[in-house]
Structure formats: structure tokens, C-alpha cells
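>>> After the sequence you'll find the predicted model.
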Amino acid sequence: MVRFERFGEIAVSEHGVDGVLCRIRTLAAAWPERDGVAVFNRVYLAVTEEVDRRLDAGHFADTHAASTLDVRFAERYLAAVEAVADERRPPACWRPLFQFRRHPGVRPLQFALAGINAHIGHDLALAVVDTCRTLDCEPAELEDEFERVGEVLRTLEERIREDLMPGPDLFQIADPLTHLLGAWSLERARDAAWSAARAVWALRELPDLAEEFVERLDTGLGLVGRCLLTPLACR
């Protein structure tokens, strides 16, 4: 069987969702507000807090599976943060955000989109695989939890755009940000993540091929991230 550690298996926090929430809040308090990674971190904190509320309210049919998926998901982002802090290279999908996090010509919404692109496209796909290994189940058995987490992302997407969208004097039809928003889709990213998770799981008996697939996925998402972070204006 494939050893998923070869492409960065992440250990589940012993403190569960509360543990990852604490770590994300600690980062939020430590980083300057305008820092690009901090912009994504605030968005992700809101998502994780909402998932936690829904877990407590019994919104998920299988609370254990949902919380395991949520923690596995969060741990991959936190591992990228730790890699940078330790002067190690994070996954390719995260590198553009860390590289451009202080660029004056990149807008807050771009930082948020670049982080969401990396986290959903790469981290969510591998978190599904991690969860299947942890719970000894197939991806199909997690589909309901995956979709319910997606519902949380959809409800927050509009709020994210409202909070980070430039004012009407800046946001015109000719504004390049308009075209970036139209080119990237949360729904398509989630669909692609689910397909990638199923593919990686299906390749678990072929470790070299699985590793190559994940590497190509990571590299491709890194390229998309660089496009999303194209400087649009100097402030």
C-alpha cells in the first residue's frame, strides 16, 4: 500500500477542532492586518469557526468523520505555515502567497483567493485521503461530510467578497480584478479537489504514480496561485 507520508501526511492534532482553532487564532493575533497570509488566515478562521458551530449543533450526520476531515484539512495549512517559519519550503501551491504576502500591488481579495486556491485544490484533496486512512473508509463514505463542509464555504463566499471587495469607485468593469474573480470558481475548485482525492485514493497501490500525481497537482495549483497574485496596483 502507498505510504502517503511520501507526499506529506499530516498528523491529526490531539486537541481536535478546538486545537486547530487555537493555532489559527494565535496566527491571527501575531500577523499584521495587511499581511497577505493574515488576510487568508482571517477568512479561514471564519470558515473553521462556522464548521465548529455546525459540529456542535449536530449539522453533520457523522460528527467524528466531519471533525476528522476538518482537522486534517486545517493541519495541512498549518504545516505550510510552520514550514515557512522553520525556513523550509512549503508545498508549491502555497509558495506564491508567502512570496507575495507583503507586495503593495496585490489586493486583499487576491490574497484570500490565492490561499483558498491552495487550501481547497491541494489540502482538501489530501485531507480526504488522510481521513480515509485514519477512519479506514472509502472516499464515498465521506462525501456527505465533504458536501456539508462545502455548504459552509458557499455561505461564507459572499461575505468574503463583501468584506474584501474594493469600493465601487475602484471596482469597475475594466478593473483587472473583475477578470480574476470571473476566472476562478470555488465550486469548480471543490469539484476538482474531490476528483483529485478519489484519484489519489485509487492510486494507493501505486505509490510512485500517486506521488507523481500529487506533485503535478501541487505544481499546477502553484501556477494558478501566481496568476491570482498578479500585482494590479501600487498603493
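Yep, that arrived. Numbers count the residues shown, from 1 in each chain.
>>> C-alpha only now, for contacts and for neighbours.
Fine.
>>> Name the residue closest to the centre of the chain, please.
H119 (1.6 Å; CA atoms, centre = their mean).
>>> Now it: closest residue in space, sequence neighbours ignored.
Sequence neighbours aside, Y77 is the residue nearest to H119 in space, at 6.7 Å (criterion: CA to CA, 6 or more residues apart in numbering).
>>> The one you found sits in which helix or strand?
Applying DSSP states H and E as the criterion places Y77 in helix 63-85.
>>> Can you name the element that comes right after that helix?
Along the chain past helix 63-85, the next helix or strand (assigned with DSSP H and E) turns out to be helix 95-99.
>>> other SSEs contacting that following helix?
In this structure, helix 95-99 packs against helix 36-56, helix 108-118, helix 207-228, with contacts taken as 3 or more CA pairs under 8 Å, 6 or more residues apart in numbering; DSSP states H and E.
>>> Check the ones you listed for me and report the most buried one.
The highest mean neighbour count among the helices and strands packed on helix 95-99 belongs to helix 108-118 (a mean of 25), with neighbours defined as mean count of other CA atoms under 10 Å.
>>> Take this one as well and set it beside the first:
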Amino acid sequence: MVRLQESVVGVDGVVARMRALGAAWPEGDGVGVFNGVYLAVTEELDRRIDAGEFPDRRGASTLDVRFAERYLTVAERGPVPACWRPLFQFRRHPDVRPLQFALAGINAHVGHDLALAVVDACRVLGCEPEDLETGFEHVGEVLVALEERIREELMPGPDLLQVADPLTHLLGSWSLERAREAGWSAARALWALRGLPELAEEFAARLDAVVGLASRMLLTPLGRWDPCSPYGP
């Protein structure tokens, strides 16, 4: 598993780093598509934390930052674990849709990183996963709402049925809610295994590989865009 950072950066620092990454990547870059989505999620969480919507503000902020740090470490300097590898490999593939990039990133981050971030946060705060469950659920609510908006904004229109049909079929096989539930179960399992480091390492590696397989399927190329469509080639 990734070694814990020595200090916890604030949410504002996380937002600044995401903005810097987004500015450095060309338009249409697959990782950049996810980065834009995640930036919106983080800004919304920051707003809700500042508004007092989280009873445990410190716990929510710590979980949010530890969660983001998992992605930022990969995006800024690597190494790239199995769960993120498909998105980084296919980030410029012309036959993969922006919606696929966004959801593959969400799958990697929620399916793998969130479990490890819960464990990281528990170690920093000296608490149990159950103490962070309310914050975890609030984060999940924001993710679900944004996933619905992402699907609406990035899904091809009804005039592109030859594209939308296979895309709808592919994305219908994945659920953020199921990924989030699996992430919570994985976090509890990793916490329970903390006294058995070799077994915990093996469990985390298997989780990484399984989530990476799902991301790879989400990024299945679906053919060229219609150059006359508003979605472009």
C-alpha cells in the first residue's frame, strides 16, 4: 500500500493542485476529463464542509484530503497502480468517449482509493472506520448526484443512437452505488487486517487488480465519433 504522507494538506491545497493539473493537459485528455469531474466533487465537498453540513468537520476534511491524495500522487508523479493504469494508457484513445474516461476514473478512485483513504484517515485521527461512516455517506451522496449530472452532460444525444446504444449497454453494467458499498466493505476489511501486514498487502493488491479490470472494460473503444456531430472526432 502507498505509504502515508507526513502531513495532511488542506482541501484548498488539493483544489489548487487539481486545477494546475487540468491546466497542464490538452483538451480531451482522458485523465483531464476525470480531473475536471473530481475537481467539481472536491469543490462541492469543500463548500458543504464550510457550510457545516458535516457533523465531524475534521473527520470529513481528513477523509476528503486523504482520498484526493491517492489520486494526486498518481497523477503528479506515479507510480500508476493497476486500478488507474487503463485510464492512463487509454487517455488519448480516439474511440473512447469522455463519459467512459470520467466513469473509469471514478471507478478506480471509489473502488480502490476510497478504501485505502478510510484506513489512512483512521490512522491519522486515531479512530475506527465506523466513526467516519457518516462522512463517508455524505461524500457518497455528492458523488451520486454528480455522477447523474456527468451522465446527462457527457452522454451522446438521441440523434446518435449508433453510439448511444453500445455506450448505454456498457455503462449499464457498472454502478457507483455498488462500487461505493464495495469500497466501504474493503475499508473495514483492511482495517481489520492492519495487524497482519502481509495479508493486508495481498488484499489491497487483489483489490487493485479487480478494480483495474472493471476500469479496462469501461474503456472499451466504441468506434469513431461522427465528425459532423457536436461531440466531434
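Structure received. Worth saying up front: this structure is predicted, and the values here are computed from it rather than measured.
>>> Tell me the counterpart of the residue nearest to H119 of structure 1 in structure 2.
Structural alignment places Y77 of structure 1 opposite Y71 in structure 2 (criterion: TM-score structural alignment).
>>> same check, this time on E212 of structure 1
Under the alignment defined by TM-score structural alignment, E212 of structure 1 corresponds to E202 in structure 2.
>>> how far away is that match from A187 of structure 2?
When distance is defined by CA to CA, to the nearest Å, E202 of structure 2 is 14 Å away from A187 of structure 2.
>>> could you give me the residues in structure 2 that stretch 51-61 of structure 1 aligns onto?
Mapped onto structure 2 using TM-score structural alignment, stretch 51-61 of structure 1 covers residues 45-55.
>>> same deal with stretch 180-190 of structure 1?
Residues 170-180 of structure 2 are matched to stretch 180-190 of structure 1 when aligned by TM-score structural alignment.
>>> And stretch 109-124 of structure 1, by the same measure?
So stretch 109-124 of structure 1 is aligned with residues 99-114, judged by TM-score structural alignment.
>>> Need the counterpart of V39 of structure 1 in structure 2.
Under TM-score structural alignment, V39 of structure 1 pairs with V33 in structure 2.
>>> That match and L116 of structure 2, how far apart?
Spatial separation of V33 of structure 2 from L116 of structure 2 under the definition CA to CA is 23 Å.
>>> one step back: against L193 of structure 2, how distant is the residue lying closest to the match of V39 of structure 1 once chain neighbours are set aside?
If you skip the residues right next to it in sequence, V33 of structure 2 has A102 as its closest partner in space, 5.9 Å away by CA to CA, 6+ apart. Taking CA to CA as the measure, A102 of structure 2 and L193 of structure 2 are separated by 32 Å.
>>> what's the answer for S175 of structure 2, then?
With distances defined as CA to CA, the gap from S175 of structure 2 to L193 of structure 2 amounts to 27 Å.
>>> Aligned counterpart of R133 of structure 1 in structure 2, please.
Alignment of R133 of structure 1 against structure 2 is given by TM-score structural alignment, with R123 as its counterpart.
>>> so which strand or helix has its match?
helix 114-125.
>>> Give me the mean deviation of that helix from structure 1.
After superposition onto structure 1, helix 114-125 of structure 2 lies on average 0.3 Å away from the residues it aligns with, using mean CA distance after the TM-score superposition for structure 1.
>>> Report the buried residues of that helix.
By neighbour count, with 16 or more other CA atoms under 10 Å as the criterion, the buried positions of helix 114-125 of structure 2 are L114, A115, L116, A117, V118, V119, D120, A121, C122, V124.
>>> what sits up against that helix?
Here helix 114-125 of structure 2 makes contact (CA atoms under 8 Å, 6 or more residues apart in numbering) with 1, 4, 59, 62-63, 66-67, 70, 128-129, 132, 183-188, 190-191.
>>> so R25 of structure 1 makes contact with Y44?
No - counting by CA atoms under 8 Å, R25 of structure 1 stays clear of Y44, with 10.1 Å between them.
>>> Please list all residues in contact with H112 of structure 2.
Applying CA under 8 Å, 6+ apart, one finds that H112 of structure 2 lies in contact with C83, G183, L207, D208, V211.
>>> From L143 of structure 2, how far off is the match of Y77 of structure 1?
In this view, Y71 of structure 2 and L143 of structure 2 are 15 Å apart by CA to CA.
>>> Between these two, which is the more surrounded one?
Neighbour tally, Y71 of structure 2 and L143, criterion other CA atoms under 10 Å: the higher count belongs to L143, 24 against 21.
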